[in-house]
Structures are given as C-alpha cells and as structure tokens.
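K.L.:
Build me a model:
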Amino acid sequence: MRGLRLGLVTSLSLVTATGLSAASAQRLRMSGDVAPKRLYQRLLAQLSDSGGPRVDYQVGRPASGRLGLTAQRVDLGVSDSPMRPEDMAKVKQGVVQIPVVGEAIAIAYNKPGCDLKLSQEQLVLLAMGEITNWERFGCASGPIAWIHPADASSATLALTQSMQLFSTQWTLGVDNIVLWPGRNAVAVRSIAGVAERLTQQEGSMGYLPGSAMQDSLRAAAVQNRKGEFVLPSPAAGAAALNAIALDFNLAGFAPNPVAEGAYPITRLSWLLAYRSGNRESTEAVQAVITFLLSDQAQREAAGYGWIPLRGLILETARAAVAKIAI
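P.N.:
Down below sits the predicted model:
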C-alpha cells in the first residue's frame, strides 16, 4: 500500500505541475449506478486525501449518470453504456464521453467438482433452456438453475450482444432485459441478488459482471472466436477491449472479438462530462478523469473486478480529457 500511495502522490504532483492545483479546492458531484460505487469511492477518496478535489458519488438507477448530466444535476456521470447521439444533442453544453475501465461478464456457477468449459453454441443453448443438466458438461448429474436479473441490466445487454454472434440459434434479440424461456430460469432482483442466489444455491449458474463476482463462485471458461477456452481475467478482458474500434463519441463494443486470448463477453464503462460550461470546475473535472486514467488507478481497478484499459484505447481516453473546456 505504501508504494501505491507514493504513486498516487506522484500522479497528483504531475497534475499540479500542469497548472491544475486550483482543482483541489473544488467539490464535485458524480452520479452513477451502484456497481461502480466501490471502485470510484475508493479511488476518489485517495485522490482527495492526496490533495485533489473532493467528489460526492451519488448512487442511482443504472441510467442515473446519463440522466444526471442531461438534467445538469451533476458534474460527472458514470455510465455502463454509451450515450446515444440524439441524447447527447439534448445537452446544450455538449458531452465528452470517456471510457475509464472495462468489465468482463462472467458465466458464474456453483457446482463443486465441476471444471466448466462452454463453447459458444453450448452457452446459447444453456441460456435458452435447451441444456438443463450438468451431465452435458461432464459434471455430476443434476439440474441446472439459470439465475438471472429480473430488472434491466447492462450485463444482460452485453451478454445478449455476444450471444447474437455466438450462434444462429439465438432468437432472443439484444436488450438489457430478457424473458428467459427455460423452465429452469429463476429471476431475482438485481445483479447483487443474482450473486447472492448463486452463492447460496448449489447447481446454479448465471451471469455476473466482474465487479459482482464472489470468491465462493467459479467462472466458466468460454470459447472465443479463435477456439480458445478463456477465463474472464484482466489480461483476457484487455485483449477484448483493445479490439474495440471507438467511434467519434468514443463509444464502441466488441461483442465477440477475434483477438487471440480475448474473453468474448466484455463491456466498457464511461465517464460523462460537459464539453463546455464547466466554469470554475473545469480543472477539477479534468484532474479527476486524468487521475482515474492514471497507471496507478488503472492497476487498482483490477482488484475490484474491473479491467484496466491498455494500449490505444487508454491513449485515446487520456487525449479526450483536453476536450473538456471552460
């Protein structure tokens, strides 16, 4: 921890050297879903303790980051899906949308003694209720309970984006909420509820973003386009994220990347800021995003189940901070 703290202080010293020292006096409002709360509160507390701006993270429903920015209630919004251009057009100050971290959607399961490897075809059939017994995967016989969130979830959106490319047998479309057809499908409230149910119920399986995975659960190795069976590790997630071709608004997806070693179900998480009209908060907003994109903060993100950005996508994100203006 001592080395990490020294790294954070160094990062902040660099910010101060670039003329952003006035940012430390600012207090900012940030809104987002509950999922990124633990990571952002941890990092932002370190930023504040090291002399940076203070940021209050306000937890809301999944779209609260986008809605808060549109309604001008916050200085920064956290969003697990990109803003649509037509929604950006409603924000008179304009929007700068910057990817900050990524996340893998794990196929989590509770089946002691089972080392689960899923082909793309098998995962589709499983989710659609066509495979209902563990013996199909070489594990001890028993029914599979497919646990899923009953409410809208960006994890569901990311999963269905990949499923659509995994097999022509996928017929459920792409959405953030799905009426799973299998008689073994069990709906529970929220992603946190899915994690809790999976932990409690032996023989269950479901999907969880990395930030919601529990130590008592295992993640299946999922086949990628290269035919490799890959676990949702930070390295495999980074290989997938670096395959994303970002558009003009830095939005993008890679629902089934072709890169070697890539985990095939991932998503990005963005920070949203005003392009102009930030006034006296400009330097503080820039300082916060610069810090979150620093090497030190990105390394720590992995410890919370998120995927650090690397390579071109990280360089692009860092360069976009300069678009945030007074």
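
K.L.:
hey, let's count contacts and neighbours off CA atoms from now on
P.N.:
Will do.

K.L.:
The stretch 1-150 of the chain: strands as residue ranges?
P.N.:
27-32, 54-59, 76-79, 95-110, 117-118, 145-149 (DSSP state E, counting those that start in this stretch).

K.L.:
And the fifth one, what does it pack against?
P.N.:
Here strand 117-118 is seen to pack against strand 221-223 when contacts are counted using 3 or more C-alpha pairs under 8 Å, 6 or more residues apart in numbering; DSSP states H and E.

K.L.:
contacting residues around Gly292?
P.N.:
Slight slip there: residue 292 is Leu, not Gly. The contact partners of Leu292, taken as C-alpha atoms under 8 Å, 6 or more residues apart in numbering, are 43, 100, 298.

K.L.:
Would you confirm that the last one belongs to a helix?
P.N.:
Yes - checked against DSSP: H, G, I helix; E, B strand; the rest coil, Gln298 lies within a helix.

K.L.:
How many residues are close by Gly138?
P.N.:
For Gly138, the count of nearby residues is 12 (other C-alpha atoms under 10 Å).

K.L.:
thinking again about what came up before, determine which of the strands of the stretch 1-150 of the chain approaches Thr316 most closely.
P.N.:
strand 95-110 (8.6 Å; C-alpha to C-alpha).

K.L.:
Sequence B follows; please return its structure for comparison with A:
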Amino acid sequence: MKKSFLYAVVIAVAALTLSSTSFANEKVRLIGSGASFPAPIYLSWFKSLNKANPNLIVDYQSKGSGAGVQDFLNKTVDFAASDSAMKKEDMDKVPEGVQLLPMTAGEIIVTYNLPGNPAGLKLPRDVYPDIFLGKITRWNDPKIVAANPDIKLPNMPITVVVRADSSGTTAVFTKHLSAISAEFKNTLGEGNTVNWPATNQFIKSPKNDGITATVRQTPGAIGYIEYSFAKLAKIGSALLENKEGKFVAPGNSAETLAAIKIPADMIAWEPDPDGANSYPIVTYTWMIFRKNNDDKAKAKAMREMIEYCLTEGQKTADALGYIPLPQSVVEIVRKAAANIK
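P.N.:
Got it, this is the predicted structure:
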C-alpha cells in the first residue's frame, strides 16, 4: 500500500513538472480593446514585450473607451482600456470582480488649424468652454483677439471637431470643462458622450486619430485630442489658462500627476489642478482586468504584461508624449496587479 502510494505521488509530481514545463514554452495570446488615448504607447509596449518574450502576444484594438468596456462586459476580450475608468454599475455586472489599473497618463490638448499655422494661441478659461458650447463662433471674436495681440486672427468661422464615438477622452475633457464653467456643466455636462450643439459648426470624427486628421484637413477647425497625437502629428496645441491665470503649454505635467492621490479603487481625478505651472487637463488612463480568470495561463501572462509596462514601458512614456507614472504609483499598481488570478 505504501509503495503504490509513493508511486502515485511520483507520477503526480512528474505530471505537474511536465505541465509546468509545457506552460513555460506555450504561446499565450491576450486580446484587448478600448481607449484610443493610450493606443500609441500601448501598441509600442506590446510590440517590445513580444520581442522580449516571443511566447507572449498582445493584440490591442483601438476603438474608444466605451466600446472597450462593452467588449469587456461581453467577454470578447481579456482586458479593456478606458480613459474614463469604469462605472460602478458596469463593474457590478462582472461576477469575476474587476481590477482597474492606471497604466499611463497624459494631457488632453486643444488643437487648431489656422492660416499661417501660428504657434502659441492662448485660450482663456472663459473662452474655450464657450467655443465648445457653440457660443463663440468666429476666430476674430473679441475675447480671443484680446488674449492674442501678437497673432492676426482671421474673420473665419470656427469648426468644432468632437468625438463621434463613446470616448474616455471626451469624458475627461468635459469633466474639466464642467469644473471651470457652470454653464457647460448645466448645459452639456460630462460623460463619454454628450449632446453637442446640433449646428453646422460642429462635426464629429471617431477616435483621437480621427479628430487629429479632421482638424488638419479643415481650415478654421478646433478639436480636443491626447497630447501624444499632436506630438506625433506635429500639429499645434493651444496654451490653456489654468486656475492660477497662467497660460500653459502641455508636455510637463509629471509634478501635477504626482500630486493626485490614488484611492483603493484606483480611480483618481483632478479636473482642475492647482499650481502656477500646472497644465489644466491631466489624467490617468486605465487598463481593466477580471480578478478571477478561468484561464490561469492568461492570468499569469496579464501579470507579466503589467510588470513589463510598469518597468520597461515607463521608460518610453515621455518620448511618446505621455507622463511616466510616479514610482509611488508604480508600487501601488504592482501590488494591485496581484489580484489578477
């Protein structure tokens, strides 16, 4: 009896060892979808990750935060990405539990297309909300002229380009506009989609790259996009007036980001940051995972992917137009990633 029991144990251990070895050599493919805001850096990370670990492949489809969350709820993806995190009512629909992780951060900029491509256009806090409310309709509006005495502003209509899809970028942008303009808050409010004015002044385009392309092709256009798209496309971004009355360019928000506290649910916002040098629209963007996964190989691969993004990935953030995560946030995210099993 003892001998047969020992034999059974040896066979079980051998089988487990063989299984572990085959797991190590097995290719794992992860499927993700969602936000276009972080798509350039995510695609760069996943390509580099695959070079470092050929057995780990990550396919990511940039389709907008709302579509990514819906894919996650429909269980057609292993993970999602969203600039607007995830609503509690949606998290409650996931019996496996949800783990949100802020993986990178960036600034949302206001880009424009004016004759002569003038740099350094200043937009005061009482101007750019009114443009997106449809109240300021021409580039030579007295308020814009007063803020830009050195720029010859044309007598031409402003074409406002907004997102056509359910967008976390829209949620962050409208959260900021609602924070600085009571009229915007009461008229349009905030969300992945809002009811933009139904006038010929407004046109819609999908994703950050869609708005980028539309603004470039449309004289007199203005739109909101993530800073990295403006940086990669080499198009202008306005100087926005912050809470302290300073006109600030994007591209230097690491200190602002570090001041944002990360709560237990990992969802952190600062729609109108303090500080004389603070750019006014800064946000984290999140990856979304199930805490409990049927496929343990995929769960392990997701944790490996996260660790790569937190280490090697952060080194490329600045060059791509994103904000590297503060080390304190990296440690918080690393700890929370252990919940993915």
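
K.L.:
what's the TM-score here?
P.N.:
Overlay of the two chains. TM-score (TM-score structural alignment, normalised by the length of the first structure): 0.82; 303 aligned residues with a C-alpha RMSD of 2.7 Å.

K.L.:
returning to what we had before: and the contacts of Leu292 of the first structure, which is closest to Tyr274 of the first structure?
P.N.:
For those, the nearest to Tyr274 of the first structure is Val100 (15.9 Å; C-alpha to C-alpha).

K.L.:
quick one: what's aligned to the closest one in the second structure?
P.N.:
Counting by TM-score structural alignment, Val100 of the first structure lines up with Met103 in the second structure.

K.L.:
for the residue sitting furthest away from the middle of the first structure, what are its contacts?
P.N.:
Relative to the C-alpha centroid of the first structure, counting by C-alpha atoms, centre = their mean, Ser141 is the outermost residue, at 33.8 Å. Residues in contact with Ser141 of the first structure, defined by C-alpha under 8 Å, 6+ apart, are 133-135.

K.L.:
Can you tell me which of the contacts of Leu292 of the first structure has the most neighbours?
P.N.:
Within the contacts of Leu292 of the first structure, neighbour counts (other C-alpha under 10 Å) peak at Val100, which reaches 25 neighbours.

K.L.:
about what we covered before: tell me the one among the contacts of Leu292 of the first structure nearest to Thr282 of the first structure.
P.N.:
Using C-alpha to C-alpha, the contacts of Leu292 of the first structure come closest to Thr282 of the first structure at Val100, 18.3 Å.

K.L.:
Thought Leu309 was touching the closest one, still the case?
P.N.:
Yes - contact status for Val100 of the first structure versus Leu309: in contact at 7.1 Å, counting by C-alpha atoms under 8 Å.

K.L.:
From Ala230 of the second structure, how far off is the residue nearest to Ala276 of the second structure when sequence neighbours are not counted?
P.N.:
Once flanking residues are discounted, Ala276 of the second structure sits nearest to Glu244: 5.4 Å by C-alpha to C-alpha, 6 or more residues apart in numbering. According to C-alpha to C-alpha, to the nearest Å, Glu244 of the second structure and Ala230 of the second structure sit 25 Å apart.

K.L.:
Kindly report the same for Val13 of the second structure.
P.N.:
On the measure of C-alpha to C-alpha, Val13 of the second structure and Ala230 of the second structure end up 56 Å apart.

K.L.:
Which one's more surrounded, those two?
P.N.:
Ala230 (21 against 11).
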